[in-house]
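Engineer: One predicted model, sequence on top.
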Amino acid sequence: MAADAPTRPSLRERKKAKTRAAIRKAAYRLAAEHGWEAATTDRIAAAAEVSPSTVARYFPVREDILLTDEDDALLEARLRARPAGEDPLESLRAVLLEAVRTAFAEQPEETRLRARLTETTTETGRRLTRVLAARTGRAPDALEVRVFTAAVLGALRETTAYWAEHDRTTDLLPLLDRTLDTLKGGPALP
């Protein structure tokens, strides 16, 4: 077998992938039928025929079922395959647009549901968007203002995760300031 030939996942890895998929499918079905709030961990576990502790082991926070993606490794590989000197935003644009096209082609209902369910977590962004839209003379739901606000809030969430992963030993405020500087200029290429 060639050194760079793909290896088949082990039986254990395949079972874990099946369990994750069953949990995710049960959550989507429950949310579609009864709403996200009714899709409790216990109900998801029962529908997936696993224990609540198994759901928690695979998805420590219930919302992770919606916010994580089984194709993360594929996205990473596709991003690595992009030209090294390409602008980071253009690389991400190419990879993410292809991922969305594929998701709508292969799982249109799940993709729509994920989009709908994530709307419930955006109230802060909507409030800030309305203020920024008014300041810039745009409509209260202008796409560009929504995207900008969501990007800032997403970057701040990622910075908080980074801070937590590094034992919370540094002051968070300078990290948040550094994050906003990164958004202003983008990551520099070497």
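Structural biologist: Perfect, thanks for sending it.
Engineer: make it CA atoms for all contacts and neighbour counts henceforth
Structural biologist: Will do.
Engineer: My read is that Ile23 contacts Arg43, right?
Structural biologist: No. Assessed by C-alpha atoms under 8 Å, Ile23 is found out of contact with Arg43, at 10.3 Å.
Engineer: Between those two, which is the more surrounded one?
Structural biologist: Taking other C-alpha atoms under 10 Å, Ile23 and Arg43 do not tie; Ile23 has more neighbours (25 against 16).
Engineer: quick one: secondary structure of that one?
Structural biologist: helix (DSSP: H, G, I helix; E, B strand; the rest coil).
Engineer: Which residues are in contact with it?
Structural biologist: Ile44, Ala45, Ala47, Ala48, Val55, Ile65 (C-alpha atoms under 8 Å, 6 or more residues apart in numbering).
Engineer: dropping in the other structure now:
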Amino acid sequence: MSTSLPERHAADRSDDPLDRLPLRERKKLKTRRAIQQHALRLFESQGYDGTTVEQIAAAAEISPSTFFRYFPTKEDVVISDEYDPVMMDLFRRQPPELPPIEALRRVFDELLPQMLATDQDLLMARLRLTSTVPSVRARMIEATRSGTQGALKEVIAERAGRRPDDLDADALAWAVTGVLMSAMYAWMDGAVAFEDMAELVDHNLAFLAAGCPL
């Protein structure tokens, strides 16, 4: 059972959530995105396994060593994005009296529509590769703890006044990560009635907040 979306705060939003990043990070992001777009185009045309780092570097007009400065592995060019710091910043801006999941509902209500407006095709391409290429899926699982789950654990523990290694904050961060992944793959597969992924994410978070009643 889902509750209604939290009230939007349009006056507090920038046109692009990535504008919240420092200038230096935005410059690095521009290069990262160019490399990623070339990589995804090559993966689409000749397959993931048929594409080499050298080919991606040549298409992006960089050296292979530059590629590896931005992406530690070929798999990382699929799974990496820049939204975790933005999510953490938005979370810290939420009213302190909100429970963690309610604060996250507001964060994703703001962030996801903006992500999808600019990056929906990119996100879909990445999800398809993650679901179909075993090495990418394995790398995604390996990187989750230091990525989105790690970011969630940090801000949840901070909000609750807990230690960074708090087990309850860790468990909640994994639970949130799980419902986010469930929403993304269900949306990609078209297996649910929700056409808007933001509404599907909110449904899943509300279900989690309610104690997962079945």
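Structural biologist: Thanks, I have the structure now. Treat the numbers as computed from the prediction; the structure is a model and nothing was measured.
Engineer: Please identify which pair of the contacts of Ile23 of structure 1 lies farthest apart.
Structural biologist: By the measure C-alpha to C-alpha, Ala47 and Ile65 form the most distant pair in the contacts of Ile23 of structure 1, at 14.2 Å.
Engineer: on that earlier part again, make JSON lines from the contacts of Ile23 of structure 1 and add neighbour count and distance to Leu113 of structure 1 to it.
Structural biologist: Formatted as JSON lines, the contacts of Ile23 of structure 1 follow (neighbours: other C-alpha atoms under 10 Å; distance: C-alpha to C-alpha, whole Å):
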{"residue": "Ile44", "neighbour count": "26", "distance to Leu113 of structure 1": "16"}
{"residue": "Ala45", "neighbour count": "21", "distance to Leu113 of structure 1": "19"}
{"residue": "Ala47", "neighbour count": "18", "distance to Leu113 of structure 1": "18"}
{"residue": "Ala48", "neighbour count": "20", "distance to Leu113 of structure 1": "18"}
{"residue": "Val55", "neighbour count": "24", "distance to Leu113 of structure 1": "20"}
{"residue": "Ile65", "neighbour count": "21", "distance to Leu113 of structure 1": "12"}
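Engineer: What is the longest helix of structure 2 by residue count?
Structural biologist: The longest helix of structure 2 (DSSP state H) is helix 100-132.
Engineer: What residues sit buried inside it?
Structural biologist: For helix 100-132 of structure 2, the neighbour count (16 or more other C-alpha atoms under 10 Å) marks 100-116, 122-127, 129-130 as buried.
Engineer: chain center to that helix: distance?
Structural biologist: 6 Å (C-alpha atoms, centre = their mean, to the nearest Å).
Engineer: Run through the neighbouring helices and strands of that helix.
Structural biologist: Other helices and strands packing on helix 100-132 of structure 2, by 3 or more C-alpha pairs under 8 Å, 6 or more residues apart in numbering; DSSP states H and E, are helix 23-46, helix 76-79, helix 83-92, helix 134-144, helix 148-160, helix 167-189, helix 197-209.
Engineer: Surely Val55 of structure 1 and Thr41 touch.
Structural biologist: Yes. Using C-alpha under 8 Å, Val55 of structure 1 is in contact with Thr41, at 6.9 Å.
Engineer: before we move on, the earlier item: the longest helix of structure 2 vs structure 1, mean deviation?
Structural biologist: For helix 100-132 of structure 2, the mean distance to aligned residues of structure 1 following superposition is 2.0 Å (mean C-alpha distance after the TM-score superposition for structure 1).
Engineer: Looking at structure 1, name the residue matched to Arg33 of structure 2.
Structural biologist: Applying TM-score structural alignment, one finds that Arg33 of structure 2 aligns to Ala21 in structure 1.
Engineer: In structure 2, which residue is most central in space?
Structural biologist: Tyr83 (5.7 Å; C-alpha atoms, centre = their mean).
Engineer: Can you give me the distance of that one to Met197 of structure 2?
Structural biologist: Tyr83 of structure 2 sits 16 Å away from Met197 of structure 2, going by C-alpha to C-alpha, to the nearest Å.
Engineer: With Glu75 of structure 2 instead?
Structural biologist: 25 Å.
Engineer: next one: Val77 of structure 2
Structural biologist: 23 Å.
Engineer: got it, and Val179 of structure 2?
Structural biologist: 12 Å.
Engineer: intersection of neighbour lists for those two?
Structural biologist: If you check Val179 of structure 2 and Met197 against C-alpha under 8 Å, 6+ apart, no residue is contacted by both.
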